[in-house]
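> I'd like to go over a predicted model; first the sequence, then the structure.
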Amino acid sequence: MIRVRKSGERGHFDHGWLDTYHTFSFARYIDRRHMGFRALRVINEDRVAPGRGFGTHPHNDMEIVTYVLSGALEHRDSLGTGSVIRPGELQRMTAGTGITHSEFNPSDAEPVHLYQIWLLPEREGLEPSYEQRAFPEEERRNRLRLVASPDGGNGSLTIGQDARLYLATLDGGRVVSHELAPGRHAWLQVLRGGVDLNGVGLEAGDGAAMGEEPGLAIRADGPSEVLLFDLA
């Protein structure tokens, strides 16, 4: 079974400096039909204006993954981390018992386009930590590259939840496949372009929840990029 969450149906706010879409309920956007999926709690697509950003704010008991599509995002946190996330890089932050951080577009000319994902942790009270890694395009071109997993396998980020995240950059007409083990579920988020998922058409910004679909076939209509979540 595939349930589609269309891009245009997401919560949307344009704050001037921030243009943001919420796949699930977030902040002032509340939709009881869309409170998350399995361990997935937040999928936000953000565009932040040059020289603007999110001031220092707290988090706890959440696994936060950030992926930059274009531009750059500067990060600082209470662990002493200071970094810049660029396209092709993913950041994982375990908020655990508590962490504060800020996110800022350091450019004076170019907006930053990013996705930020929150997953509920396997348990509360994890030790806060930070991790950032680049995944070159050649590693994910026309294949599903594991980018986050509970054990950090294959050079992926280590996430405190039974979830595996895969990133793929696809040429038009190419197909990638993924098998779901019995009892597993999946969410596909189309970051760019458009794809056919088991006969269902999806465009940029669309998401799809899957259960009882042992085999997934993702065919790109043209140059596309997708993020796949394999969830308990």
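That came in fine, so what should we check first? Since the model is a prediction, treat every value here as computed from it, not as a measurement.
> Could you use CA atoms for every contact and neighbour count after this?
Fine.
> Verify the assumption that Glu139 is located in a helix.
Yes. The assignment for Glu139 is a helix, going by DSSP: H, G, I helix; E, B strand; the rest coil.
> show me the contacts for it.
Glu139 sits next to Arg145 when contact means C-alpha atoms under 8 Å, 6 or more residues apart in numbering.
> go again using 10 Å as the cut-off
Arg145, Leu146, Leu167, Ala168, Thr169 (C-alpha atoms under 10 Å, 6 or more residues apart in numbering).
> ok, now Trp118?
Going by C-alpha under 10 Å, 6+ apart, Trp118 touches 36, 39-44, 62-66, 92-94.
> rerun that using 8 Å as the cut-off
Contacts of Trp118 by C-alpha under 8 Å, 6+ apart are Leu40, Arg41, Val42, Ile43, Met62, Glu63, Ile64, Val65.
> and if you look at Phe37?
Counting by C-alpha under 8 Å, 6+ apart, Phe37 has contacts Trp187, Ala209.
> repeat that with 7 Å
By C-alpha atoms under 7 Å, 6 or more residues apart in numbering, the contact list for Phe37 is empty.
> what about versus this one:
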Amino acid sequence: MLTKIDNAIKYGKQHGGFGIQILYPGLIRPELHDTGFSSIGRIDHARITPGTLIPMHPHKDDEILTYLRSGKVKHLDSQKNTDLISNQRLMVMNAGANFYHEERVLEEGGVLEGLQIFIRPETAGLPPQVQFYQLPETYSINHWRKIAGKGDDYPLQIRSNTHLMDLRLEKGEEILLPETPSENSAFLFYVFDGKINVNETIALVTGESALIEKESPTFHAVETSDIVLFITLTNGLYFDGGMYSGNLH
């Protein structure tokens, strides 16, 4: 099954220099009665002006990946971590039982654009922790790169059967989905920026995505495009009561 998720399904929020478009991927399947899809809870596509402070605030039972493509952020949290996040330095906050953080968008980095991704953990009440990873290269050209997931081959760890990859697909190039060990895998193919044709029948533009189950489509870059790929197990274990990743129904 191949389902397009267009930008009309998103919720927009704007407050001063802070703007986000929120995707609850489960809304495309209302019969499931879940705003998330399996372990993928919520995806925020953010554009934030330099100098904006997101003050200290809580998270609980969310696995949160901060994935930037532009801008620089100074991070501070209740685990006593202070660090800089950028398009080459990514962060996962495994919020667990109790976690607070603040983020300041630095003037030197210009306008921030990136994703704040809320993944569901396997269970509630896990110990909080924070991870950082320095990408060897800003972009992975025409091949899938492992970013975050469960297993030693992923540099950032997520505490559920969820995996994230990315790539930059150059204009005119084609790619297939990566192989997975389970026939119960489902994919969410998110176009961060660009234009992609799927099987030459579905067009996806910036901010749009496709939910893919039990198919292996071909993706063709109409223009050079940045992609984030989510892989989840439809029969996997997850906790759907997280503060942001949880089911809103």
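In hand now; what should we look at? Since this is a predicted model, take the numbers as computed values, not measurements.
> Farthest pair within the contacts of Glu139 of the first structure?
Leu146 and Thr169 (12.5 Å; C-alpha to C-alpha).
> Which of the residues in stretch 9-28 of the first structure are classified as buried?
Residues of stretch 9-28 of the first structure classed as buried by neighbour count (16 or more other C-alpha atoms under 10 Å): Arg10, Gly11, His12, Leu18, Thr20, Tyr21, His22, Thr23, Phe24, Ser25, Phe26.
> can you redo those residues as JSON lines with distance to Leu114 of the first structure and secondary structure?
Shown next, in JSON lines, are the buried residues of stretch 9-28 of the first structure (distance: C-alpha to C-alpha, whole Å; DSSP: H, G, I helix; E, B strand; the rest coil):
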{"residue": "Arg10", "distance to Leu114 of the first structure": "16", "secondary structure": "coil"}
{"residue": "Gly11", "distance to Leu114 of the first structure": "16", "secondary structure": "strand"}
{"residue": "His12", "distance to Leu114 of the first structure": "15", "secondary structure": "strand"}
{"residue": "Leu18", "distance to Leu114 of the first structure": "11", "secondary structure": "strand"}
{"residue": "Thr20", "distance to Leu114 of the first structure": "10", "secondary structure": "strand"}
{"residue": "Tyr21", "distance to Leu114 of the first structure": "11", "secondary structure": "strand"}
{"residue": "His22", "distance to Leu114 of the first structure": "12", "secondary structure": "strand"}
{"residue": "Thr23", "distance to Leu114 of the first structure": "14", "secondary structure": "coil"}
{"residue": "Phe24", "distance to Leu114 of the first structure": "16", "secondary structure": "coil"}
{"residue": "Ser25", "distance to Leu114 of the first structure": "18", "secondary structure": "coil"}
{"residue": "Phe26", "distance to Leu114 of the first structure": "16", "secondary structure": "strand"}
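> quick check, nearest of these to Gly80 of the first structure?
Leu18 (25.9 Å).
> so how far is Ala232 of the first structure from the closest one?
Noted for Leu18 of the first structure: a distance of 33 Å to Ala232 of the first structure, by C-alpha to C-alpha, to the nearest Å.
> circling back to that earlier point, and the contacts of Glu139 of the first structure as CSV, adding distance to Gly153 of the first structure, neighbour count and secondary structure?
Below are these laid out as CSV (distance: C-alpha to C-alpha, whole Å; neighbours: other C-alpha atoms under 10 Å; DSSP: H, G, I helix; E, B strand; the rest coil):
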residue, distance to Gly153 of the first structure, neighbour count, secondary structure
Arg145, 11, 22, strand
Leu146, 8, 23, strand
Leu167, 14, 25, strand
Ala168, 17, 24, strand
Thr169, 20, 24, strand
